[in-house]
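Visitor: After the sequence you'll find the predicted model.
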Amino acid sequence: MTHILLIEDEVKLARFIESELNYEGYQVSIAYDGLTALMATQKFHPDLVILDWMLPGASGLEICRCLRNTDAHVPIILLTPEEDVNNRNPGLDAGANDYVQKPLSIEELLVRVRTHLRYKQQDGTTDVLKFEELILNRRTRIVYRGQRLVKLTTQEFDLLEYLLMHPRQIITCDRILEEVWAYNFIGDANIIEVCIGYLRLKLEANNERRIVQTVSGVGYVLDK
């Protein structure tokens, strides 16, 4: 499910936007100040950010710069009260992709959200891979399952990354050996079985549902 981070200190407005986004099928997290927003970004790696220009403690401009420094690809839409379009240029220079004027039209905001998410999907360059509640950041090499941090070895991370790049596709052991560890393997694929075993232990540490499935005699598939 597409995850949107909404950074807005007006509680009533934030709840209204959240309900409209939920109705459209998006998952929404709300941050009411800059510090909470930055922590939420690091934790959830949202697919899109809606950012108010005026925030307590730090300006939307400062938060925008911080967000862009930590994620080069996430679309950022500014909510700005400014009537003069030239006053929005600093926000765009700071890394925002677009802006919507307040008092906002929710229809206009939803159109902008859909547009930028579509551009992101077409671009194909993303640091974050997701499947269900599993989130993997390829740049920081951090993995979360829900809100739980999952610490993986290099080999486990590379294997999970490859499975996340091909969700619901059966991947043979030979293909894993050639494309994940980049060598031709002679003999059985015990190395993969061992790595899968450790990966499952870490992904299911809190009795979560198994998502790395075995396809007997063939290989593995990421599926629920």
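Guide: Okay, I see it. Residues are numbered from 1 along each chain as shown.

Visitor: From now on I want contacts and neighbour counts done on CA atoms only, so please keep to that.
Guide: Will do.

Visitor: in whichever strand or helix holds residue 175, what counts as buried?
Guide: Using DSSP states H and E, residue 175 sits in helix 173-179. Using 16 or more other C-alpha atoms under 10 Å as the test for burial, helix 173-179 gives 173-174, 176-177.

Visitor: for these, which one is nearest residue 110?
Guide: The nearest member of the buried residues of helix 173-179 to residue 110, counting by C-alpha to C-alpha, is residue 176 at 40.3 Å.

Visitor: Could you pull up the residues touching that closest one?
Guide: Going by C-alpha atoms under 8 Å, 6 or more residues apart in numbering, residue 176 touches residue 159.

Visitor: how near is it to residue 165?
Guide: 12 Å (C-alpha to C-alpha, to the nearest Å).

Visitor: Strands along the chain, start to end?
Guide: Using DSSP state E, the strands of the chain run over 3-7, 27-31, 48-52, 76-80, 98-101, 128-131, 134-137, 142-145, 148-150, 171-172, 212-215, 219-222.

Visitor: hey, which helix is longest across this structure?
Guide: In the chain, taking DSSP state H as the definition, the longest helix is helix 106-123.

Visitor: hold the first one in mind and look at this next one:
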Amino acid sequence: IDIGGPAMVRAAAKNHAGVIVLVDPTDYDAVLAEIESVGAGAVSAETRRRLAAKAFGHVAAYDSLVAQYLRVDDHEFPHRLAIGGELLHNVRYGENPHQRAAVYKLLAPGPVVGVGSWHVHDDREMSYNNYLDATAAWGCAQDFAGQTVVIVKHTLPCGVGASDDQVEAYHRALAGDPVSAFGGICAVNRVVTSAMVGAIGKHRFDIVIAPGYEDAALASLLKRKNLRV
């Protein structure tokens, strides 16, 4: 647990009126360019405040990790809860088209989980609602040990189908509400097969989410316009 480093960063950030504090290497070039153009003493107050805010956020995220580590065996709810996150990327829009949104991964001991661990093929952009619905569909599919297909629209399941045969599981899920399933999210808790992609046919989904895909199945899905995989 580092004490001196965070203390120096906090002190520098507190005194940002006279100190340039850098905790992110991606800021180096911009700050160097400003120093070279106007001199270190003339770096703008706006830049100093922005860097100070980033420094305090950096230290706070570190402290949140230490706190999580120390209470790993404590099953009581903490009186104060600090949660650190790291920006992964911006998304197309928020809950409504005029709103902004971004995806963060939770800073916590152990492997990355949740949307922070997802890989969107072909880097097709997702919206906040895409992530929200996909999380609901994926969470529901993970509740079942056997092979299961879940179709969700606006966070609510349209249908859930289970079968040793993936195509049959898909048909059972679709039968729950084939009308509302249009434009929904299809989650599968097994590797998606080419046979299931064939069963989907021309049905429109916004997202198909699964732990993996057969090569031919993935290639076929990525040919579909406006489908995120």
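Guide: Now that the structure is in, tell me what you want to look at. Values in this document were obtained by computation on a predicted structure and should not be read as measured data.

Visitor: Post the TM-score for the overlay when you can.
Guide: The TM-score (TM-score structural alignment, normalised by the length of structure 1) is 0.26; 108 aligned residues with a C-alpha RMSD of 6.2 Å.

Visitor: Report the buried residues of the longest helix of structure 1.
Guide: Buried residues in helix 106-123 of structure 1, defined by neighbour count with 16+ other C-alpha under 10 Å: 109, 112-113, 116-117, 120.

Visitor: Among these, which one lies nearest to residue 199 of structure 1?
Guide: Nearest to residue 199 of structure 1 among the buried residues of helix 106-123 of structure 1 is residue 120, at 29.5 Å by C-alpha to C-alpha.

Visitor: Just to check, residue 157 of structure 2 is in contact with residue 137?
Guide: Yes: with contact defined as C-alpha atoms under 8 Å, residue 157 of structure 2 counts as touching residue 137 (7.3 Å).

Visitor: Between the two, tell me which one has more neighbours.
Guide: Remark: of residue 157 of structure 2 and residue 137, residue 137 carries more neighbours, 29 against 22, as counted by other C-alpha atoms under 10 Å.

Visitor: That one: helix or strand, and which one exactly?
Guide: helix 128-141.

Visitor: so what secondary structure elements neighbour whichever helix or strand comes after that helix?
Guide: Counting by DSSP H and E, the next helix or strand C-terminal to helix 128-141 of structure 2 is strand 148-153. Judged by 3 or more C-alpha pairs under 8 Å, 6 or more residues apart in numbering; DSSP states H and E, strand 148-153 of structure 2 is in contact with helix 128-141, strand 156-162, helix 166-175, strand 184-188.

Visitor: closest to residue 38 of structure 2 out of those?
Guide: In terms of C-alpha to C-alpha, the element of these nearest to residue 38 of structure 2 is helix 128-141, at 40.5 Å.

Visitor: Next, the buried residues of that closest one.
Guide: Of the residues in helix 128-141 of structure 2, 128-131, 133-138, 140-141 count as buried by neighbour count, 16+ other C-alpha under 10 Å.

Visitor: Now distance to residue 105 of structure 2 too, for those residues, in a markdown table please.
Guide: Output for these, formatted as a markdown table (distance: C-alpha to C-alpha, whole Å):
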| residue | distance to residue 105 of structure 2 |
| --- | --- |
| 128 | 14 |
| 129 | 17 |
| 130 | 16 |
| 131 | 13 |
| 133 | 17 |
| 134 | 16 |
| 135 | 14 |
| 136 | 17 |
| 137 | 19 |
| 138 | 17 |
| 140 | 21 |
| 141 | 21 |
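
Visitor: nearest to residue 167 of structure 2, of the residues you listed?
Guide: Using C-alpha to C-alpha, residue 141 comes nearest to residue 167 of structure 2 of these, at 15.4 Å.

Visitor: Just to check, that closest one is in contact with residue 149?
Guide: Yes: with contacts counted by C-alpha under 8 Å, residue 141 of structure 2 reaches residue 149, the gap being 6.5 Å.
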